[in-house]
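Engineer: sequence and computational prediction follow.
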Amino acid sequence: MHQFIMPVITPLYAGLCGLLLLGLSFLVSRQRLRSKVSTGDGGIPALAGAVRAHGNFVEYVPLALVLILLVEMADQAELTVHLMGAALVLGRFLHAYGISTHPGGKSFGRMWGTVLTWLVILLASLKLIVWSIIRMTAA
């Protein structure tokens, strides 16, 4: 029987992501009030950027955090978990800044935020697949 050990690293990054989500939510609400648009983006670039930054965050962060949590629970090195968590938070911040300030075009933040987020998801996924295969073949 396995004993459950509460992860201690992933909650830190989940908390930071929670604060970032609240910040993005605030920016959407502020733009909606300024623009007097209750749904959609009203064709207003600043509102469209805020909505996309928020939406993109919500699309990627939950799975990334679950993957990081599972990596931590699979007894992976603490440094690995910290690097993944930090890369996720940095990536999401860069992406949110980039898409909010350049809603219709390319930006450094948008590109590198996406790259960092995708790398975290890719590396965590591969680590978990390899870990699972090793565990299944050892049993």
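Structural biologist: Thanks, I have the structure now.
Engineer: use CA for all of it now, contacts and neighbours both
Structural biologist: Fine.
Engineer: can you give me the helices in the chain?
Structural biologist: Under the criterion DSSP state H, the chain carries helices at the ranges 10-35, 45-73, 78-101, 108-138.
Engineer: just put those helices in TSV and tack on mean neighbour count.
Structural biologist: Formatted as TSV, those follow (neighbours: other Cα atoms under 10 Å):
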stretch	mean neighbour count
helix 10-35	17
helix 45-73	20
helix 78-101	21
helix 108-138	16
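Engineer: okay, one more to line up with it:
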Amino acid sequence: MITITMVFTGIFLLMHTALSATTSAHRAKFDVDYGDGGNLAMLKAIRAQGNFIEYVPILLIAMGASEYVGAAPWFLWTCGWVLVIARISHAAYMLGFAGKPARLLGAGLTFLLMTVFGIYLIGRGTGLMA
């Protein structure tokens, strides 16, 4: 059973719910049914949610695959919490709660995790890594 990945999937489902609710609230507030209506706040909410969806699912798949093939729990917990920090940082910038360094931190950590999981899974899949 991939219990660590399950925990983080739950966390990210709650985070996605919050981002979706924010986008929906902006749609109601600005009376925008489709697109961004030319409203910068609406566009930022859409992109915060969209960026989350562009990166989190593939990283959860990578985490689950890593856990399935026996990755160390410390590795999975560390990567999971780093991803939580990354996604909160990025969304905080996009929604206007933090400055540009938060966006750079979020993006940088996300790219780092994609690289780490990619190398780990290639190594395990090819037998180059135990």
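Structural biologist: Perfect, thanks for sending it. Please read all numbers here as calculations on a predicted model, not as lab measurements.
Engineer: so where in structure 2 does stretch 9-20 of structure 1 end up aligned?
Structural biologist: Stretch 9-20 of structure 1 corresponds to residues 4-15 in structure 2, going by TM-score structural alignment.
Engineer: list the contacts of the residue positioned nearest the centre of structure 1.
Structural biologist: Per Cα atoms, centre = their mean, the C-alpha nearest to the average position across structure 1 is that of residue 61, at 3.1 Å. Contact partners of residue 61 of structure 1, counting by Cα atoms under 8 Å, 6 or more residues apart in numbering, are 17, 88.
Engineer: counterpart of it in structure 2?
Structural biologist: By TM-score structural alignment, residue 61 of structure 1 lines up with residue 56 in structure 2.
Engineer: same question for residue 110 of structure 1.
Structural biologist: Aligned partner of residue 110 of structure 1 by TM-score structural alignment: residue 103.
Engineer: for that match, what are its contacts?
Structural biologist: When contacts are counted by Cα under 8 Å, 6+ apart, residue 103 of structure 2 touches 89, 90, 91, 92, 93, 94.
Engineer: how about the equivalent of the first one over in structure 1, nearest residue that isn't a chain neighbour?
Structural biologist: Yep, that's residue 89 of structure 2 we're talking about. Taking TM-score structural alignment for the superposition, residue 89 of structure 2 sits opposite residue 94 in structure 1. In space, residue 94 of structure 1 comes closest to residue 109 once its chain neighbours are excluded; the distance is 4.4 Å by Cα to Cα, 6 or more residues apart in numbering.
Engineer: correct me if wrong: that neighbour contacts residue 99.
Structural biologist: Yes - look at residue 109 of structure 1 against residue 99 with Cα atoms under 8 Å: they come within range, at 7.5 Å.
Engineer: shared neighbours of the two, anything?
Structural biologist: Counting by Cα under 8 Å, 6+ apart, nothing touches both residue 109 of structure 1 and residue 99.
Engineer: residue 100 of structure 1 versus the residue nearest to residue 94 of structure 1, what's the distance?
Structural biologist: Residue 109 of structure 1 sits 10 Å away from residue 100 of structure 1, going by Cα to Cα, to the nearest Å.
Engineer: residue 28 of structure 1 now?
Structural biologist: 10 Å.
Engineer: coming back round to it: residue contacts, the match of residue 89 of structure 2?
Structural biologist: 109, 110, 112, 113.
Engineer: one more time with 10 Å
Structural biologist: Taking Cα atoms under 10 Å, 6 or more residues apart in numbering as the contact definition, residue 94 of structure 1 lies against 88, 100, 107, 108, 109, 110, 111, 112, 113, 114, 116.
Engineer: stretch 12-20 of structure 1: average distance to aligned residues in structure 2?
Structural biologist: With mean Cα distance after the TM-score superposition for structure 1, stretch 12-20 of structure 1 departs from structure 2 by a mean of 0.5 Å once superposed.
Engineer: so what touches that stretch?
Structural biologist: 10-11, 21-26, 54, 57, 61-62, 64-66, 68-69, 81-82, 84-90, 92-93, 96.
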